[in-house]
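>>> Sequence first, then the predicted structure:
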Amino acid sequence: MTTSIRSVHINPTETITTRNLNPDSIAAAIGCSMFDVVGLTDSIDLFVDDEGLINGSPLNLPATVLAHLLGSRTVIFGTAIAVSVNDGGETIGLTDHQLARIQTGLAQKPDHLTIQKLVESLSPFPTIVSMLRNI
């Protein structure tokens, strides 16, 4: 029996949505053949396109900001899927607390320290750095 899990689908150019997702279809939901997992605080994982930078996917600023807010200084290209992970490393659905943490992180202006980290990580993108310095 296939179970669906609660996830957050973060598209770089469209809306951010909460979806029930089959864990076996994460790569298809991202739109890639190879994915990577970015571990964040609070047992949240971001599944991302492993080849997003080299295949021309757009910068995913919302997912990049979220990653920086939750402990990973990574830059994300293409679609990202946020899910939870249990102690055994199994992908599971987001809890209410995790979902609220993601929604809050995506909805609020990043704090000064997070902006500084983003400026460093996004230094190859001067237009975005300029924008970050002005918020």
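Noted; the coordinates are in hand.

>>> Only C-alpha atoms from now on, for both contacts and neighbour counts.
Will do.

>>> any idea which helix is longest in the chain?
Taking DSSP state H as the assignment, the helix of the chain that covers the most residues is helix 96-107.

>>> Which elements pack onto that one?
If contacts are counted by 3 or more Cα pairs under 8 Å, 6 or more residues apart in numbering; DSSP states H and E, helix 96-107 sits against helix 61-69.

>>> got another, please set it beside the one above:
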Amino acid sequence: MYQTTPNAILLTADGCIVPINLPETAQDRQTVMRSVIRCSTYDCVALTSNLDMWLDDEGLYRHPVNPLATTLARRFGFDWQDYHGPVLITGGADQEGTTLPLHEDRFATLLTSLQSL
């Protein structure tokens, strides 16, 4: 089952900002994450304890630079590389390591911030 309101944000390499509804179960969530990022293996950049950026583990070789994701990462101090391909922004992980969706208030704030970049 899916959430009724968007709880993640997809940043495409061509600059689109796409609200995403992640499924409630962890296994289904991982399937959707791989699908929207267009990869079989992904990596996580923990921007903060409550904000993760997911990207194709082989994106450097398969996708163009994602200027919006790179700018966002730099705002959080990750300025040593460019990020490639589609990127999914979610909440942090829980104590078991399960990816959490963005809380509704965090989603709205982040969406507004991204639209101004």
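On my side now, so go ahead. This one's a predicted model, so the numbers in the text were calculated from it and none came from an experiment.

>>> hmm, back to that, distance from the longest helix of the first structure to the middle of the chain?
Relative to its chain's centre, helix 96-107 of the first structure lies at 12 Å (Cα atoms, centre = their mean, to the nearest Å).

>>> Mean distance of that helix to its aligned residues in the second structure, please.
The superposed helix 96-107 of the first structure is, by mean Cα distance after the TM-score superposition for the first structure, a mean 2.6 Å from where its aligned residues fall in the second structure.

>>> can you list contacts of that helix?
Helix 96-107 of the first structure is contacted by residues 8, 42, 44, 62, 65-66, 69, 84 when judged by Cα atoms under 8 Å, 6 or more residues apart in numbering.

>>> can you do 7 Å?
Surrounding helix 96-107 of the first structure, the residues in contact under the criterion Cα atoms under 7 Å, 6 or more residues apart in numbering are 62, 66, 69.

>>> Just give the closest residue to the equivalent of Phe78 of the second structure over in the first structure, not the sequence neighbours.
Aligned against the first structure by TM-score structural alignment, Phe78 of the second structure finds its counterpart in Ser72. Spatial nearest neighbour of Ser72 of the first structure, excluding adjacent residues (Cα to Cα, 6 or more residues apart in numbering): Leu40 at 6.2 Å.

>>> element containing the alignment partner in the second structure of that neighbour, please.
Mapped onto the second structure by TM-score structural alignment, Leu40 of the first structure lines up with Leu47. Per DSSP states H and E, Leu47 of the second structure falls inside strand 42-48.
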